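Asks: need a structure here:
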Amino acid sequence: MGDTTENESGASHSRKVSPHALSELIGYIYDCALDPSHWERTLTAVMHAMSGESVILSLNDLRKDRFLIEKSVGWEQFGIEERQKHIPEIHARLNEWFSKGPSMDEPFIASRQFSPDYIEGSAYAQRCLKPLGIVDIMHLFLMYTPSHFSEVVVGRHQRHGAITEREIEIGTLLLPHLRRAVTISNVLDTRAIERARFAEALDALRCAVVLTNSEGSILHANRLAEHMLQNGAAVQGTSGILSAKAPAAAQELRKAIRLAARDEVALGKTGLAIRLTGQEAPPIFAHVLPMKGSELRTQLQPEAVAAVFIGPSMAAAFELTAAEMKEYLRGRFGLTEAETNVVLEISKGDGRSAAAARLGIAATTVRAHLSRIFEKTGVRRQAELVRLLM
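Replies: All right, here's what the predicted structure looks like:
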């Protein structure tokens, strides 16, 4: 995808991906939401777009150092088997990265995070990546909780050199589309949907789905969506138009449907996860999938410009209980029982005095605990601590 040129050192660098090629690639990504068998084709296209040697799509279990889901292209059997041996090292380095509280939109790039000395001493780099000729790795994060994360990993061969700003730019463009496809695929329970029996297949799903035209008119709602529309708690179908009850959610939903009809490349983060419920209620999200960008989706019946999937976020399935969060904080940062209690109360966002009152301790004691918590977690302010916890 895109032309390539040779620089003086012999390394090839692709020019920017053309708008047509980018549109085609994003279309491939969205096809995967409805048919997971398309992931191999899509990951191959991502690999070529980034002049990569390999690409991995995975769901990782941080507590047990294992992959729950892994799809890859470009990895020989040796590489797959050898990489499995080094999951603890990979997870340890990524956990250090997560603990700094970076934006989830910021990629982790090995060549920019590790010194040459570390790479020389890394078992993963020397025993797995080096024999395959891989000189740099970029991690794009789709979802993160303290116990699990999902990512796309791009490996670069020595003939292309380290990851450049070009690959970072492409990854940034693709990231919201990858998140949307993986989230919807998760909501769908990763089952392929037959084209000719689309409406029937939607009725059998365990999530609510509404098909709309460009104006948001409801063309089809599966059984769960019909119940939700009648109940009117989160979404409604006034005069046959799909809308969210919350004003901000309704505005984003309308915008996402219009963009889905006109230009799915421009959709970006819009409609990726529209929260339909208030902060006091269990989170329910609307995820808007464009339906006009590829032959697979345009042939589905009934024909629609957008499919709105209503369900929990991808991370919701991996949310920790209070007890699990305490165990995580003690194990990850070495916090005491009293310190973990303070962290959990502070995370509620209503200040130190309120946290002290709920815990039955003095505000000065909370302040003393926070001083030690900051030292152990590597943050300097209360806002940074809350962001780290989230």
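
Asks: switch to C-alpha atoms for all contacts and neighbour counts from now on
Replies: Noted.

Asks: could you point out which element follows the longest helix out of those in the chain?
Replies: Within the chain, and with DSSP state H defining each element, the longest helix by residue count is helix 165-187. Using DSSP states H and E, the helix or strand that directly follows helix 165-187 along the chain is helix 198-203.

Asks: buried sites along that next one?
Replies: The neighbour-count check on helix 198-203 (16 or more other CA atoms under 10 Å) flags 199, 202-203 as buried.

Asks: before we compare anything, build this one as well:
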Amino acid sequence: MPRPDVDAVMTAIDQLLAGAMDEEQMPAAAETMRKLFNGSKACFASVGPEPEDWIAYATNPDISLEEHCFGELAPEFVEMGFALRGIPLGVVYRDQEVFGTEALHRSRVWREWMRPQDMYGGMACRLADNGEAFWFFDVQRGERQEGFDGEDAALLGKLYPVLRRVAELRRHIGRVTLQRDQARGTLDRLALGITILDHEMRITYANERADEILASPESAAGLRQGRLFARQPADQRKLKRLVEAAQQSAHDPLADHQASMILRGSDGVHSLSACVMPAPSSACPQQHGKVMIALRRLETATDLVACARQLFDLTDTEARFASALANGSSLTEAAEAQRVRISTARTHLARIFQKTNTRQQSQLVSLLRSAALPLQPR
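Replies: Sure thing, here's the model as predicted:
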């Protein structure tokens, strides 16, 4: 059987490194390795005791690996995976050597998964441990193909450092991707608009609330060719100055630049508060600093009753009184609206003071008007 030349090996290494940085390239990397070893199928996989440990990038994408791994065959896959735990990292092994040919062919995994895909002889190595889970690479030969020999094993052994690096990078990037997705999900729950701008005021990130604010034609700020702008010329000039100052301080570890302004709506109603600050600095000092702007509509909280209940453990009645006071009603007006005596209203107010740790009605109103929960309703 012809051996792969240097170009074929280098092409495989290039594809492996591409897959390490881009998950979508991993099936192509598996396919390149299958061709390199003239195999019937190849697979990069992570196995472990938890469902989140199971990851696979394999050739033959028309066959549902997930359906088998997480279906009825899951216990058998787990048992076979843990049989490999004692094999040192980088040591090339063959399926028959580990499981025994007869025992392997009696297993449901071989009968229902491997044999239908012409997987009659496998060569593999463990790549990296991740707690109880581990990554491995496996390539198979078909029923009518010759088995793997010593030269095949030697080539796989030489490729092990690259394969190990691929597994480590995929694990690291997968963790970073999860953290990024969790952070984005959290930011999308905020009632604040969060935007990140480059040095030309182009938006490089915006959460859901920011998208909503900037898409409204009535908003005091919007987008023009991907750039943030204030609708009032005077506000635009001031906003640019604040952004430039924040950019200049982005790489200064001693700077603590943070500034706020009001962006006025054209109708005098739909105004925004804007807090401008440097975004976390880039690892590359030559890059321009980015700026984060938090946008919030200047409007009274729409559900102060719910906020008061959740934040201060007020009863429904107390929360309605507190909301009425925060919205400008006097205690007498609040009592009339709730159809209770003024003495009863004073009792409610005393309990509200106690629960909110305030002593005066003005303190209570100030606290409630700033206490709106910064979460978007779902």
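
Asks: so what number do they get for TM-score?
Replies: The pair, once superposed, lands on a TM-score of 0.42 when counted by TM-score structural alignment, normalised by the length of structure 2; 182 aligned residues with a CA RMSD of 3.3 Å.

Asks: ok, so of the buried residues of helix 198-203 of structure 1, who is nearest Val343 of structure 1?
Replies: Taking CA to CA as the measure, Leu202 is the one of these closest to Val343 of structure 1, at 42.3 Å.

Asks: was I right about that closest one contacting Leu224?
Replies: No: contact between Leu202 of structure 1 and Leu224 fails when scored by CA atoms under 8 Å: they sit 9.4 Å apart.

Asks: shared neighbours of the two, anything?
Replies: Jointly contacting Leu202 of structure 1 and Leu224 under the rule CA atoms under 8 Å, 6 or more residues apart in numbering are Val209.

Asks: what's the neighbour count on Phe99 of structure 2?
Replies: Look at Phe99 of structure 2: counted by other CA atoms under 10 Å, it has 15 neighbours.

Asks: likewise for Pro19 of structure 1?
Replies: Other residues close to Pro19 of structure 1 by other CA under 10 Å number 11.

Asks: ditto for Leu329 of structure 1
Replies: Leu329 of structure 1: 21 surrounding residues under other CA under 10 Å.

Asks: surely it is in contact with Thr340?
Replies: Yes: look at Leu329 of structure 1 against Thr340 with CA under 8 Å: they come within range, at 6.6 Å.

Asks: so can I have TSV of the buried residues of helix 198-203 of structure 1 showing distance to Asn95 of structure 1?
Replies: As requested, the buried residues of helix 198-203 of structure 1 are exported to TSV (distance: CA to CA, whole Å):
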residue	distance to Asn95 of structure 1
Ala199	42
Leu202	38
Asp203	40
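
Asks: what's the closest of the residues you listed to Ala110 of structure 1?
Replies: Taking CA to CA as the measure, Ala110 of structure 1 lies nearest Leu202 of the buried residues of helix 198-203 of structure 1, at 41.7 Å.

Asks: next one: the closest one from Glu226 of structure 1, what distance?
Replies: From Leu202 of structure 1 across to Glu226 of structure 1, the span is 12 Å (CA to CA, to the nearest Å).

Asks: with Ala357 of structure 1 instead?
Replies: Distance from Ala357 of structure 1 to Glu226 of structure 1, counting by CA to CA: 45 Å.

Asks: next, count neighbours for Ala128 of structure 2.
Replies: Once other CA under 10 Å is used to define contacts, Ala128 of structure 2 is seen to have 21 neighbours.

Asks: before we move on, the earlier item: does anything pack onto the longest helix of structure 1? Which helices or strands?
Replies: The elements that helix 165-187 of structure 1 packs onto, with contact taken as 3 or more CA pairs under 8 Å, 6 or more residues apart in numbering; DSSP states H and E, are helix 19-34, strand 134-144, strand 285-290, strand 306-311.

Asks: how about the longest one: buried residues?
Replies: Right, helix 19-34 of structure 1. Taking 16+ other CA under 10 Å as the neighbour-count basis, helix 19-34 of structure 1 is seen to contain the buried residues 22-34.

Asks: Serialize those to a markdown table and add fields for distance to Val210 of structure 1.
Replies: Formatted as a markdown table, the entries for the buried residues of helix 19-34 of structure 1 read as follows, by distance: CA to CA, whole Å:
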| residue | distance to Val210 of structure 1 |
| --- | --- |
| Leu22 | 27 |
| Ser23 | 24 |
| Glu24 | 25 |
| Leu25 | 25 |
| Ile26 | 22 |
| Gly27 | 20 |
| Tyr28 | 22 |
| Ile29 | 20 |
| Tyr30 | 17 |
| Asp31 | 17 |
| Cys32 | 19 |
| Ala33 | 15 |
| Leu34 | 14 |
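
Asks: closest one of the residues you listed to Thr364 of structure 1?
Replies: Using CA to CA, Ala33 comes nearest to Thr364 of structure 1 of the buried residues of helix 19-34 of structure 1, at 51.4 Å.

Asks: now for that closest one: which residues touch it?
Replies: Applying CA under 8 Å, 6+ apart to Ala33 of structure 1 gives the contacts 181-182, 184-185, 190.

Asks: so which of those is the most crowded?
Replies: Ranked by neighbour count (other CA under 10 Å), those have Ile184 at the top, with 28 neighbours.

Asks: please name the nearest non-neighbouring residue to that residue.
Replies: Distances taken as CA to CA, 6 or more residues apart in numbering place Ala33 nearest to Ile184 of structure 1, at 5.8 Å, with adjacent residues excluded.

Asks: ok, now how distant is the one you found from Lys376 of structure 1?
Replies: Computed as CA to CA, the Ala33 of structure 1 to Lys376 of structure 1 distance reads 41 Å.

Asks: just Ile109 of structure 1 next, same as before
Replies: Here the distance between Ile109 of structure 1 and Lys376 of structure 1 works out to 25 Å (CA to CA).

Asks: done for today, thanks.
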